[in-house]
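# Have a look; sequence and predicted model below, questions after that.
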Amino acid sequence: MNLPLKTALSALLLAAGAPALAQAPAPAPAPALVQADPALWVVKDEDTTIYLFGSVHVLKPGIMWFDDEVKAAFDKADTLVLEMVQPDQNEMMSKLTKIAIDPDGPPLSEKLEAAPRAAYVAAMTDNGLPWQALESFEPWMAGITLAVAPLGKLGYVEDAGVEKVLTKAAQAAGKPIVGLETADEQLGYFDTLPEAQQIAFLNATVAELPKMETEFGKLVDNWAKGETETLGEQMNASMEATPELARILLFNRNANWAKWIKARLDTPGTVFVAVGAGHLAGPKDVQDQLKALRVETARVKAADLGL
């Protein structure tokens, strides 16, 4: 079963807690400013408005996305809704110890065949990560660790990511922040993957690490330009070829969130929902799931917000 790097990158974008687990410190030169225009959708009825925004959990400083339609919609909102309200680092590490460790299985490296094992050890070493430290962990944890490890060196930081920026803005404005899922639930999506898929995920991440800069750069570029069809194709093609992974990480969650959005329409007010960009692009995305529930979504234009 082939799980190319696009799957690892999709997983990164889907799990809000993942980047904080292993992100290396980034260099701090003065960033060049880049104007972005990511997509924004709206769902509304007579007394409720729900904005839907696709997030990227780590970005390079200097990408100017929190303005124009996105900022205007956020300012109108009474509540910010994220995939997860992220616990502090100590709490997250405690949860990982509980969820990601395999107390009964053999060491992680022994679960890999000879050639993939050598490649995995080399990849960990090249990224300054002690492979021995993950011997008691399940393969998915090593896969995510390696998927995010190079991003800090490439200049991507969590503090510039969408969730961090929106959370700080909501706190400053006194807006309540709600999570669609808990940290335990998000980590559980990876933890419940069959071990064979976890190993395939890890092996493919290792094999395609040299493409990380190019592939992740394309994802961010498509997001920044609001090119959702291209983004959906890039992120979801490999996941469609692995139905179990797609079902757990994408489609089931999209369906659950669509039901939440429909139910939220019964409560008056304005809500700004930010979830991983992969959930709002491609087949069976949140918009498709809402359509199946007979709830219409519309792409927001500047004029819709009086801009």
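Yes, it's here.
# CA only for contacts and neighbour counts going forward, please
Fine.
# Could I get the full set of strands for the chain?
Using DSSP state E, the strands found in the chain span residues 34-35, 40-44, 48-55, 63-64, 79-84, 177-181, 269-276, 298-299.
# got CSV for those strands, with distance to residue 167 too?
CSV is the format used below for those (distance: least, CA to CA, whole Å):
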stretch, distance to residue 167
strand 34-35, 21
strand 40-44, 18
strand 48-55, 12
strand 63-64, 16
strand 79-84, 8
strand 177-181, 8
strand 269-276, 10
strand 298-299, 23
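# okay, pairing it with this:
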Amino acid sequence: MKTNKVYILFILLALLLGACSDDTITFNDENLENAVLDELRINEELTESGVETVTSLDLSGENIDSLSGIEALYNLEVLDVSNNNIEDVSVLLELNSLEEVTIAANPVIEDREQSELLDELSEQGTVVIESQQLGDPDGPGGFLWQVENEETTVYLLGTIHAGTRDFYPLHESIETAYYEADVVVPEIDLNDLNMYEMQQIQQELGMYEEGETIEDHVSNEMYEQLDETISDLGMSIEMVESYKPWLLSSLIQSLRLQQLGYLHGVDEYFLNQAAIDGKEVEALETFESQFEVLASPSEEYQMTMLEQSLVSLDQFDEEITTMFELYKAGDADDLIGYLFDEDATVTEEEEAYMEELNDNRNYNMAEQIDEYLTTNDGKTYFVIVGAAHLIIEPHIVSILEEEGYSVNHIH
């Protein structure tokens, strides 16, 4: 009897351990793991019990090489892994609930053996989408122009440097323009930044000398408000107290965008896609040149910028949501009207700052675009710059028109 009791105890213990076990799901591909965690909006390890309700995943354009580990998401019904570097789809056969998978724009499509596996998947009842629709006929986004010179074409896309994953794909005209491009031309190449150099530039242009802090330059009231804002964003004031006002303002806005889920900017979206597709990338500007512009105002004007950034999260969310919707609608006049109050008094310093931030940069970028066109190498260029550079005078479109080019508004 004792033996039986011990035996039963072991059975019950085994069942208990089995019921309580919550094995961590592991992925061989770090990009796959990060994409899954990002899509599910969790910041911790993924466990078997945590995937029971996961039935759909969009992992397109995440630079994924291997799908190993995806089979653990056993209730997955719809999966999009298009625009990656996937060469093996065998693990998909283990997903018994899978109803649809989009595998377009992956090396696996060209492999005969893998194509047979996809056929097998289809025979099991899974809809396999191997070709890709370029964008959405009703997709968001506007601000797309085209200019040509003989055999050379330049597309100009006005972007917004923040976005949510469900914002993509963009309108079909925009996605098609990217697809046709040989060269992607952003303001700066976010995938080719030297972190050490960035830190050096940030320290030089954005931080006080040792022993000096922001507390020395603001009122007690503003310092308390700044401390509260930084704390709400998950940091301590001590971590950023050496930052100058312009850098603090930029940091606060960036962290708030992340807090609200605006992690996927349009430029980042296309640069990641360019990396997957092996397209050439040539930046119009450098990280240093952009920092020099941001750091150029007087301390007094920087304080104004900092004060404006210390709004409540709700107010910031409302402003960003409105701006985002206007961008999605593609209405330049409405967006300009929202960004600029016609009745507001503009100081000389504000005007000078806008000249540095917009006008001078537009002339410099237009000059480089003109060089693409006059060189006439027969390539197609996909230029992606902030929408303001294409709609606020003097903008790139009007500058090119002054040079004699015919610039057509596509969408």
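Received, thanks. All figures in this text were calculated on a predicted structure; none of them were measured in a lab.
# Any idea which of the strands of structure 1 gets closest to residue 260 of structure 1?
Nearest to residue 260 of structure 1, of all the strands of structure 1, is strand 177-181, at 8.3 Å by CA to CA.
# Any buried residues in the closest one, and which?
Residues of strand 177-181 of structure 1 classed as buried under the neighbour-count rule (16 or more other CA atoms under 10 Å) are 177, 180.
# mean shift between that strand and structure 2?
Compared with structure 2 after fitting, strand 177-181 of structure 1 has a mean deviation of 0.6 Å; criterion: mean CA distance after the TM-score superposition for structure 1.
# Where in structure 2 does that strand fall?
Counting by TM-score structural alignment, strand 177-181 of structure 1 falls onto residues 281-285 of structure 2.
# Which residues does that stretch contact?
183, 184, 185, 186, 187, 188, 189, 271, 274, 365, 368 (CA atoms under 8 Å, 6 or more residues apart in numbering).
# Structure 1: which residue goes with the fifth one?
For residue 187 of structure 2, the aligned residue in structure 1 is residue 83 (criterion: TM-score structural alignment).
# Quick check: that match touching residue 279?
No: counting by CA atoms under 8 Å, residue 279 is not a contact partner of residue 83 of structure 1; they are 10.6 Å apart.
# before we move on, back to that, what distance do you get for the residue nearest to the match of residue 187 of structure 2 when sequence neighbours are not counted to residue 60 of structure 1?
Using CA to CA, 6 or more residues apart in numbering and skipping the chain neighbours, the partner closest in space to residue 83 of structure 1 is residue 180 (4.9 Å). In this view, residue 180 of structure 1 and residue 60 of structure 1 are 26 Å apart by CA to CA, to the nearest Å.
# What of residue 267 of structure 1?
For residue 267 of structure 1 relative to residue 60 of structure 1 (CA to CA), the value is 36 Å.
# Which one's more surrounded, these two?
residue 60 (21 against 11; other CA atoms under 10 Å).
# Just give the number of residues close to the counterpart of residue 382 of structure 2 in structure 1.
Mapped onto structure 1 by TM-score structural alignment, residue 382 of structure 2 lines up with residue 272. Burial measure for residue 272 of structure 1: 23 neighbouring residues, criterion other CA under 10 Å.
# Structure 1: which residue goes with residue 364 of structure 2?
So, by TM-score structural alignment, residue 364 of structure 2 is matched to residue 256.
# Now do the same for residue 63 of structure 1: its match in structure 2.
Looks like residue 63 of structure 1 aligns to residue 167 there (TM-score structural alignment).
# now swap in residue 108 of structure 1 and tell me
Using TM-score structural alignment, the partner of residue 108 of structure 1 in structure 2 is residue 214.
# Count the residues that sit near the closest residue to its match other than its chain neighbours.
Excluding the flanking residues, the one nearest residue 214 of structure 2 by CA to CA, 6+ apart is residue 241, at 5.5 Å. Applying other CA under 10 Å, we find 20 residues neighbouring residue 241 of structure 2.
# Isn't residue 241 of structure 2 up against residue 217?
No: here residue 241 of structure 2 lies out of contact with residue 217, judged by CA under 8 Å, at a distance of 10.8 Å.
# circling back to that earlier point, show me what the residue nearest to residue 214 of structure 2 lines up with in structure 1.
Under TM-score structural alignment, residue 241 of structure 2 pairs with residue 135 in structure 1.
# That match and residue 222 of structure 1: what is the separation?
On the measure of CA to CA, residue 135 of structure 1 and residue 222 of structure 1 end up 36 Å apart.
# just residue 212 of structure 1 next, same as before
From residue 212 of structure 1 to residue 222 of structure 1 the distance is 15 Å (CA to CA).
# could you pull out the helices for the stretch 301-411 of structure 2?
In the stretch 301-411 of structure 2, the segments counted as helices under DSSP state H, counting those that start in this stretch are 313-329, 332-339, 348-354, 360-375, 388-391, 396-402.
# average distance between the fourth one and structure 1?
With both structures laid over each other, helix 360-375 of structure 2 and its partner residues in structure 1 are 1.4 Å apart on average (mean CA distance after the TM-score superposition for structure 1).
# For that helix, name the packing helices and strands.
If you count contacts as 3 or more CA pairs under 8 Å, 6 or more residues apart in numbering; DSSP states H and E, helix 360-375 of structure 2 packs onto strand 144-149, strand 152-159, helix 396-402.
# switch to 7 Å and redo it
Counting contacts by 3 or more CA pairs under 7 Å, 6 or more residues apart in numbering; DSSP states H and E, helix 360-375 of structure 2 packs against helix 396-402.
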